[in-house]
Each structure stands twice: as C-alpha cells, then as structure tokens.
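S.K.: Just a sequence and a predicted model for now, questions to come.
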Amino acid sequence: MASKAWNKKIVAALAAGAALVSVAGCGNSGSNNGSQAKKATTTDQIIKVDNTEPQSPLVPSNTNEMGGGKVIRYIFEGLVSYDAKGKQHMEVAKSITPNADATQYTIKLNDGWKFTNGEKVTASSFADAWSYAANVKNAQKQSSRMSIIKGYDDLQNPSVAPDAKLSGIEVKDPLTFVVTLKHPDSVFPIQVAHQSFFPLPTVAYKDMKAFGKNPIGDGPYKFKSWQPNTDILVVKNPDYKGSRKVANAGIDYRVYTSEDAAYSDLQSGNLDVMVEVPQSALKTFRSDSTVKAFVQPGSSYQGFVIPESLPHFALGKEGNLRRQAISMAINRKQIVSKIYQNTKTPATDFTSTLVPEHSSKLKNSDNLQYNPTKAKELWKQADEISKFTGTFKIAYNADAAHKPWVDAVSNSLKNTLGIDASGDAYPTFSDIRNQVTDRSIKTAFRSGWMLDYPTAEDYMTPLYSSSAADGHGSNDGDYKNPAFDAALAKALGQTDVAKRTADFRDAQDILLNDLPSIPLWNEDVAAAASTKTKNVQFDYTNLPTYNTITK
C-alpha cells in the first residue's frame, strides 16, 4: 500500500512534466478434450467485477457515469493513458507538441493502430469524434470537454448543421492533426486522457445509439455482449498495441443493485473484485479471511449538489448564506469515523490529496469545517432576506450505501438549523441520473466524481464551468459564475507550474464561497477481492487495473 505522501509526489511530478512540453512516446490441440480444457481455462480467466447498469449506450462522449465509464475505459484507447502510479504513457499518440503559448498543439500518431473491426485509427478518427461530441445537434453529455477548442461556440448554435466540424482541428495527414484552442491551456496533454477524447470508427456515425449497444473500440479489450441489468462481457483484444497489457481473458461487469449481495458473492467466490465494500462490512472486511482487503488513499469526491434552480439557493447573497450554513452544520469527521470507520477523508477543498494543487488552508476553507454556532447565524441572516419553508431533501440512489450518510447529514441539518430535512431515495443509480440529466429533479442530490486524470482541473472544468452547465457536461447544478470561469482560464493559461497551482487555488476560493456543491469527503480505496485473485492493484481513480488481474 503506497503512502499518501508517495502518491502525491508522483502526481506532482507528472503535472510538472506536462507543463508546456512536447510529449513523446516513449495437450493435444486437435482433440475434443483438449479443446474443452482450453475453453474451461479461458472462462476461468475471465475476471468478474461489480458494476451498475450504464445509464446510456456505450458512447465515450455521451457517458458521464461509472456504470458505462468502467467499460468504456477498457474497450477504447486514446492518445495517452496513465498507469496505477500516475505515470503518463503515450498510446495512439506519438507526440503532442505545443506552440510557445499553449494555444495550439500538433499531434502525431503512431502507425498500425486498428479498431477491432480492422479499420485503421487515423487523425480523422479523433478529429471526427471530437467534432461529433462538440456539435449541439448530437446532445452529448460530455460535449463541454471540447469547449476549449476553437469553433466549439459556433457548434452550440441550434441551427448548426448536424455534420458541422470544429474549426480548430485541422487534419494534416492520416497520422497528424493540429488542434487550435480558444485560449491557452497548459494541461491539454493531460486532459486528452479523458474518454470523451477517444477515437471512433466511421461505422459509429451511421447509428450512434446502435453503435453504443455494440461498440467497436481500439482498447485492450473488445466488446462481446451486453445483457441489460445483468452484465457486460468484454474479452481480450489480441491486436491491441498499447501499454496496458492484458493478463486475463476478459472482464465480466456484473450489475448489482445491492452492495451487500455483491459482497456476499465475493465471499463465496462468485465475484472476483469489488470496488467498494458495503457499509455493513467496513468494520470486518480487513480481517475477513474469505477476501483480500485493500485500503489506500483515494481521489474520488463525494458530496451533494444544490441546484441553482432550487428556491432560496440561487447564486447570490441568500443562496450563498444558506449553502455555507448547510456546509458548516455537517460534522464530517464524526460521520467518517462512526459510519465509515475512517475509510474516507473529510474534504478541505474541492480536490483530493492525490493532486498537487490540493490544499487544506484556502481562504474560504472554513466553510467546510463544522461550526454549528455560525451555521445558525448564517441561516438566520438568510431567513431575514426570505423565509425558508418546507423540507430540504437530498436525493440518493438506494442501490448503493448512501442512506447512512444522507440520514446523518439530514439529522445534522435538523438539529443545527431547526429545519425539516430528509433523504429522498431513488431505486437505482440510473433512476436518479435520468432526472438529474433532464433537470426534472427538484431537490438537492448526491454527487460523486472519479478523477479522470491527475490534475485539479478535472475537479473544476467539467463540474463547475459555465460551459459544462445546461446539459453540456457534468455541471449538474447549472452553476455559472463568470468570476470562477475567469480564474479557471487564468490557471489553465499558466505554463509555470507554481503559478498555475496558485491560480487553481484562487479559483477554488470562489467555489468555497459559492458552494455549488457541498463537499463531504474523499473516498479512500476500501475494496476487496477474492482470495483466488492475483495482481490486484488500484490506480489514482480508485479503480482496479482490471487488465493486470489474474486468478
């Protein structure tokens, strides 16, 4: 188990190295009995892992939840990837070279990459996929990831042609394309690790929904089958050329609506790896002889979003007072200790200790500290502006272990602020995500975020930038503050690591004042695997490196 400081040093070095540099790449086979033995061995080497049912078909730019994301990241490969230690590896990209002010990048590809249908991966495979993601006519949930590229704003016009492309991408030849940005972005070579930047084969554009149900990628695994609400099976791609070498025959992503049921399967050997043990097992899983336990610092964020559309909570004096009061009314340390046996780390900012820009001493970090006296004062000041009535509800999905913390937070709000507060349970993750996506939800709602690549930018741009609001990204509360957008743009324009870190922290101070979501804690890795498994390790995203696992 790596120490917290060790992990932080690695990621810090990675972020420093990404600042405005050119990134370059580094029996008897004829017998029936023999065939049956081979088949049995292959089946045995399929790794069974827990998952949730994906909200949407498996299209990289239209997936912003982990049920689909866990699968997509293994059936596709992008320009670069990161290993379990946070080291960047060149994959399809041979080099990513910036100009002097980080407003333009020349990307050269390695020759020989193919999709699993035999089609070559070319510059157009990326350029067309990025344009498709950006075009408003395609309504992609990860559209805002392309907002940094020149021409994105033009593609947001409702009357834009369905086949209109990003003007900021120029394909020079089959293995070279140039990307021109709207403003400097020194972390662009890191950002392109995100799944929304994965390439697509030409067949995808004939029927994207059908493609998502039977995807064709270029990753270490290839899609085999999808039984809705049961499982998704992927198998080893023998033609994969990248660094994520596969040690098993495939991955069976099994859908569970109960974490306790998944853990029971793990104990009995019917499941190989579980990403997060249920709350009911937190006291015992470390000493449980039927499983292998894994505990290490993690990066995933847990909190709850209060939509800007919720009465009394819009950006402004009253809304800010109420959000700060709610945050100060929550005793994070007590909840983490009593409910989660200290397998989570109380939030001190909007990032995690696994990125170098993290800080516990920001100007407005006191808003994340338990302070019931001040919370009451702030709520009273807000009531003097406009009296709050009704019940403050926090929606959550009941197919994961959220009820204990939602109840604890609700009780804190009741006891400290003197208001009615309660949880609002939805049967499954997909149920709540569908209402969040179409903006029909009328309450606060739990939110979680898995780090996509190791920089603080990934906690900010997709979650809180104006360009990621209104269904164009993961800004599900539709928070829009020009001051935050400007501070974030300033940070991204810094090619000096120290200055960029300082500017990211300035941007965080704005978030800590406005609290578009209420940070609760970072999810540390608290996972388990079958005793039959070998080579299980967890990366900076809190997820196992499924390709390394054997049994």
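M.R.: The structure has been received and is ready for your questions.
S.K.: alpha carbons only for contacts and neighbour counts from here, please
M.R.: OK.
S.K.: which ones are touching the spatially most central residue of the chain?
M.R.: By C-alpha atoms, centre = their mean, the mean C-alpha position of the chain lies nearest to residue 450, the distance being 3.5 Å. Residue 450 is in contact with 299-301, 541-542, counting by C-alpha atoms under 8 Å, 6 or more residues apart in numbering.
S.K.: which of the residues you listed has the most neighbours?
M.R.: residue 299 (26 neighbours; other C-alpha atoms under 10 Å).
S.K.: Wait, a helix at it?
M.R.: No. Per DSSP: H, G, I helix; E, B strand; the rest coil, residue 299 lies outside any helix segment and is strand.
S.K.: sec struct for residue 262, please.
M.R.: Applying three-state DSSP: residue 262 is helix.
S.K.: Ignore what I typed, I meant residue 172.
M.R.: strand.
S.K.: mind checking which helix or strand the closest residue to it other than its chain neighbours is in?
M.R.: Distance criterion C-alpha to C-alpha, 6 or more residues apart in numbering; nearest residue to residue 172, sequence neighbours excluded, is residue 178 at 7.2 Å. In this structure, residue 178 sits in strand 176-180 according to DSSP states H and E.
S.K.: elements contacting that strand?
M.R.: Using 3 or more C-alpha pairs under 8 Å, 6 or more residues apart in numbering; DSSP states H and E, the elements in contact with strand 176-180 are strand 104-109, helix 123-134, strand 169-173.
S.K.: how near is residue 323 to residue 335?
M.R.: Between residue 323 and residue 335 the distance, using C-alpha to C-alpha, to the nearest Å, works out to 19 Å.
S.K.: coming back round to it: please name the residues that touch the residue nearest to residue 172.
M.R.: Residue 178 sits in contact with 104-107, 168-172, where contact means C-alpha under 8 Å, 6+ apart.
S.K.: tell me which of these is nearest to residue 394?
M.R.: Nearest to residue 394 out of the contacts of residue 178 is residue 168 (C-alpha to C-alpha; 41.2 Å).
S.K.: one step back: for residue 457, which of the helices and strands packed on strand 176-180 is the nearest?
M.R.: Per C-alpha to C-alpha, nearest to residue 457 of the helices and strands packed on strand 176-180: strand 104-109, 18.4 Å.
S.K.: Show me what that closest one is packed against.
M.R.: Other elements packing on strand 104-109 under the criterion 3+ C-alpha pairs under 8 Å, 6+ apart are strand 93-98, strand 176-180.
S.K.: Pasting the second one now:
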Amino acid sequence: MKRNKIALSGIALLGVGGLTLAGCAGGGSTDDGTDEGATSAAIITTNGSEPENPLIPTATNEVGGGKILDAIFAGLVSYEADGTPVNDMAEEITVDDPQNLTVKIKEGQYFTDGEEVTADNFINAWNYGALASNAQYNSYFFEDIEGFSYDEDSELTGLEQVDDYTFTIALNKPASDFALRLGYSAYYPLPDAAFEDMAAFGENPIGNGPYMLDGEGAWQHDVQIDLVKNEDYQGADLLGGTVDVIDAIPPSALASFESDLGERAVNQPAAVFQSFTIAQNLPHFEGEEGQLRRAAISMAINRDEITETIFQGTRTPASDFTSPVIDGWSDSLEGAEVLEYNPEQAVELWAQADAISPWEGTFQIAYNADGGHDQWVDAVSNSIKNTLGIEASGAPYPTFAELRELVNSRTITTAFRTGWQADYPGLYNFLGPLYASNAGSNDGDYSNPEFDDLIAEGISSTDPAAANELFQQAQSVLLQDLPALPLWYSNVTGGYAETVENVEFGWNSVPLYHQITKAE
C-alpha cells in the first residue's frame, strides 16, 4: 500500500533560508499498479519544534506538541479554515441547556491499535486530565464540569455514560462556548492502553486521527517525528500527492518570500497573539510600583517600528489581548492607549515608580534561542533601554523546554516571552486560561477578582453579544494591570511547492493537510 508520511522536523532542518520547498519523489509503478518506494512517497515536510512534554493531550499546552497531537488524534469536533466547528468523532452534540450537553459518538471509529472509540474513551481521558494528582497542564479545561477540584483528586461526576456511544456532560455553571471548545486537544479521547503506562504512551502515542506514528523510533527527539496515514480514520479525505509545506517563514526571509513564491506565498491573519510576561512576584513589579513600571515599559516599546522593520509587516501591533480573527475582537478598548508608543509618558510613569522605590539592576526578557526570537527581543529591549535610560537585554535559553521548566517551576527571575495560539475560536479562550486566578496557563500568577467576575459572567451569558461586551470589559482590567504586555498579532507566513493544489491555512495558522492534493 502507498503510505502518506508527514515528517514534522525542526525548522533548522528544512533549508528555508533559500525557500526551497521541493516535494520528495515517489517510487515507480509496479505491474499491479502499486507504487514502489512506498515509504518515501507523498511526503509532506513541515516545520515544527520539539514538544515540551510527552505526547499526552492533557499534558500539552504548547504549539510544538499541539501540532503533532492534532495530526494523530481526533476530537468530537474539528474546525474548518474559518474556525467553523464541524462534527468529527461526534455524530451529534446537543446543548440541552446552558449547563447540560448530550454527546453521541459515531459508531465504527477506531484507535490505531484496533480499539473502537466509545464514550468511555472520552470519559476516562477527561477524568485523567482533571485529576489533581496527575498535574496536567490542561486540567483547567475541565474546571466547568461538575466534580472538578484543584485541591484534591475528584471524579468528574458531571460525566455520565448513557450507552457505549453516548454520554452527558453536566457543568457546574453555565459555559456558553463549551460545545465550541470540544475540538481542542485537551478533550481528545485516550485508548485503554494509555492507562497501562502513561509515560510510555506519551513517547509512542496511539491515536484515532488522520495520521499515526510510523513505528518504533518515529519520534527522533530534537530532530523530527515521522507520521503516516491512518487508513481507519473516517474524517476528511487525506492527501494524494507530494509536497513540502511550511507555516513559519524565518525573519531573514520575510522581506522576499512573497516575491519569491508569488501566489504560493501565504500571509494571512491567524489566531496567534504574542506578548511577554512579568511575573507578579518579581522585585519592583508588585503593587502600585509594579503597575506603573509595566505601563511605562509598554509605552516604551515602538511596536509599529518593530513589526515593520523586523517582521516586514507580517505582524500587526496589538490593541488587545486576543486576535482580530475572533468574533468579539475590538481595537477600541478602554485603556488601550497603554499599548501605544509614548516615550514621554513612559518616562514620567517610570519616574513615579522610582519615587516609590528606586530602580536598580537590568530588565531582561527570557526567550528560547531555538525559536528565532532573538531579533525581536533585541529590538524590544533596545526600545525600552533607549526610552527609559535603563539597562535592558534579552536572556536566551538554549531550548524551549529549558525555558518552560523555569517558568513552570516559578524559578525564573526575569520577564519571559509568552504568546497564545488559540485552542478554539472563542474570545474567552484568550482570557480565561491565561489570566483567571489559578488558570493552567497563568504563567505570571496574576489574580484580580474583578477580572475573574467579568469573565465568569461573560461565559455564563447565552447572548454572544452580551458575552463579548463583558469580555471586553474584562480586558480593560487587564490593560490596567498588564499581567502580560501585548506586543502584536501574528500572521501565518508560509508557502508551498508549485506541484500541489488545495493548500489552505486554517484560522489558527495550521495548514489543512488533509485537503492538499498534487497537481497533475
């Protein structure tokens, strides 16, 4: 059989500096019409990054691992290019009322070890992800289900199996976008084999999605991971050709990639937000002094100049904490002027903070050196240094995993780069998981009861317009406190070979691999 393979490799291995996006040649035909050289045919080589953790859906909240999980697992729903949810594993999802849902799964869908996907696979996976002792990064996504507890091991009593293919979800409070969330990786099912040895499973996961690992040794850590077509997946049609696709043009090529690739260049808005975080406990960044210094630093950053010179216009200066491609986005929030370059006001605010406690030391922004962040970090640091007259610089760490280890253990002593690629196309997703008290991705340990109350009221509203208004009010609180400093929204910048057709990038910047076909 001809096999379709994806090699998700590190960007340094792709030779993207020259933008050579050649596909790999397939083997010749045999007498019976099948292809020789099957394992090298129809290869898509795309960029990626080493996952921070083993490939367990509830343990992964970063892009490198998420891209792979989205290829090898399938959830109850998936999202079209514009973010519209469509049923995948689910036959039907019924919102009985704002706190109760009924999910019916399609019969005859399988994990790659042959186990059929049933209601239990979702219930067991979600209970594992929610269990406090399992310390899963994505446990926050089960917070709204009855029985959830941050403090002790507690079964999600809101999950109840009706029959082999049907289960109900009872929420402990209204969550108007809960059905929309169900395509995110935290809600993927797990096979029974996962619970025999979760650590081993994370190194060689068994999924139910369009692709699966290509045997033992498929994941070559820090090099690449090889995936092949899952013949049993019953979702959209898979690719039928050969292509290299890239979804992250490096800064050195941004000036020329559109002219080099012509109509094969991709430069479109995506649900990706970039920032850096100053933890609440850092010296000089607590209380009133910290609020003044955060605002001063924000106003000291010339976002327009940096997005134009470093990113060649492929980034847009941020005016909020979300993304322009998400319904409810606004560029006129109360307090958004703190995100505008205003050197005079920045100096004045810094002086007010010095009157509380004189500044000493160097302001640094930590980043992973393997992610191509050095240019913008240097530019932001220089903008802060030149405006405020303080020492400011980047603090590089060799790998993403090393940086995240310090962030997750709360031992990092500097500001650090952060960002968000949306899990599902909803405004709340940019706010609750990052800034709600105790949220799983609240890296700076921010907590403000006013913000918490506003997003809780918003997510409980069944009127989308009213909910978005409350989310906008919540963002005005964030603009006062600046738990993270918004920088810019990212476009997806990529390209593809001239031998393929139907290449489309989704709302979240990820190529829709299953749609790609080879041009005759």
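M.R.: Structure received. Please read these numbers as outputs of a predicted model, since none were measured by experiment.
S.K.: which one of residue 323 and residue 335 of the first structure has more residues nearby?
M.R.: Using other C-alpha under 10 Å, the more surrounded residue of residue 323 of the first structure and residue 335 is residue 323, with 28 against 20.
S.K.: Just the element for the more buried one, please.
M.R.: Using DSSP H and E, residue 323 of the first structure maps to helix 317-328.
S.K.: matching residues in the second structure for that helix?
M.R.: Helix 317-328 of the first structure corresponds to residues 288-299 in the second structure, going by TM-score structural alignment.
S.K.: cool, and stretch 485-501 of the first structure?
M.R.: Using TM-score structural alignment, stretch 485-501 of the first structure pairs with 452-468 in the second structure.
S.K.: which of the residues in the matching stretch are buried?
M.R.: 452, 454-461, 467-468 (16 or more other C-alpha atoms under 10 Å).
S.K.: Where strands are concerned, which of these count?
M.R.: Among those, none falls in strands (DSSP state E).
S.K.: Let's see which of those residues end up in helices.
M.R.: Using DSSP state H, 452, 454-460, 467-468 are the members of these that sit in helices.
S.K.: Can you say which two of the residues you listed are spatially most distant?
M.R.: For these, the maximum inter-member distance is 14.6 Å, found between 452 and 468 (C-alpha to C-alpha).
S.K.: What helices and strands are in contact with the helix holding residue 323 of the first structure?
M.R.: Using 3+ C-alpha pairs under 8 Å, 6+ apart, the elements in contact with helix 317-328 of the first structure are helix 372-385, helix 497-514.
S.K.: Report the mean distance between the last one and its aligned residues in the second structure.
M.R.: Looking back up the chat, that one is helix 497-514 of the first structure. Comparison of helix 497-514 of the first structure with the second structure after fitting gives an average deviation of 1.0 Å (mean C-alpha distance after the TM-score superposition for the first structure).
S.K.: buried residues in that helix?
M.R.: Buried residues in helix 497-514 of the first structure, counted by 16+ other C-alpha under 10 Å: 497, 500-501, 503-514.
S.K.: hang on, the earlier thing: nearest to residue 419 of the first structure, out of the helices and strands packed on strand 176-180 of the first structure?
M.R.: Between residue 419 of the first structure and these, the tightest spacing by C-alpha to C-alpha is seen for helix 123-134, at 42.7 Å.
S.K.: so where do the helices sit in the stretch 301-450 of the second structure?
M.R.: Along the stretch 301-450 of the second structure, counting by DSSP state H, counting those that start in this stretch, helices occupy 303-309, 343-356, 374-388, 400-408, 432-435, 449-460.
S.K.: So what's the gap between the shortest one and the chain middle?
M.R.: Read it as helix 432-435 of the second structure. In this view, helix 432-435 of the second structure has its centroid 13 Å away from the chain centroid, taken as C-alpha atoms, centre = their mean, to the nearest Å.
S.K.: now do the fourth one
M.R.: The offset between the C-alpha centroid of helix 400-408 of the second structure and the centroid of the whole chain comes to 16 Å, using C-alpha atoms, centre = their mean.
S.K.: residues in the first structure aligned with it?
M.R.: Under TM-score structural alignment, the match for helix 400-408 of the second structure is residues 429-437.
S.K.: What of the shortest one?
M.R.: Helix 432-435 of the second structure falls opposite residues 461-464 of the first structure when the two are matched by TM-score structural alignment.
S.K.: in the superposed pair, what's the mean gap between the matching stretch and the second structure?
M.R.: If you overlay the two and look at stretch 461-464 of the first structure, the average distance to its match in the second structure is 1.2 Å (mean C-alpha distance after the TM-score superposition for the first structure).
S.K.: Ignoring the adjacent residues along the chain, who's closest to residue 172 of the second structure?
M.R.: residue 146 (4.7 Å).
S.K.: What lines up with residue 418 of the first structure in the second structure?
M.R.: Here residue 418 of the first structure is matched to residue 389 in the second structure, going by TM-score structural alignment.
S.K.: Next, the contact list for the residue nearest to residue 172 of the second structure, please.
M.R.: By C-alpha under 8 Å, 6+ apart, the neighbours of residue 146 of the second structure are 156-159, 170-172.
S.K.: rerun at 10 Å
M.R.: 99, 154-159, 169-173 (C-alpha atoms under 10 Å, 6 or more residues apart in numbering).
S.K.: Just the buried residues of these.
M.R.: In the contacts of residue 146 of the second structure, burial by neighbour count holds for 99, 154-156, 158-159, 169-171, 173, counting by 16+ other C-alpha under 10 Å.
S.K.: Now the two most distant members of these.
M.R.: Farthest-apart pair in these is 99 and 154; separation 19.5 Å (C-alpha to C-alpha).
S.K.: ok, residues contacting the match of stretch 485-501 of the first structure?
M.R.: Contacts for stretch 452-468 of the second structure (C-alpha under 10 Å, 6+ apart): 97-99, 173-178, 327-330, 426-428, 431-432, 435-437, 450-451, 469-475, 477.
S.K.: can you check stretch 407-417 of the first structure too?
M.R.: Here stretch 407-417 of the first structure makes contact (C-alpha under 10 Å, 6+ apart) with 325-332, 334-335, 339, 371-380, 391-394, 403-406, 418-424, 520.
S.K.: Have a look at how far, on average, that stretch is from the second structure.
M.R.: By mean C-alpha distance after the TM-score superposition for the first structure, the fitted stretch 407-417 of the first structure averages 1.2 Å away from its aligned residues in the second structure.
S.K.: buried sites along that stretch?
M.R.: Neighbour counts using 16+ other C-alpha under 10 Å place 407-414, 416-417 of stretch 407-417 of the first structure among the buried residues.
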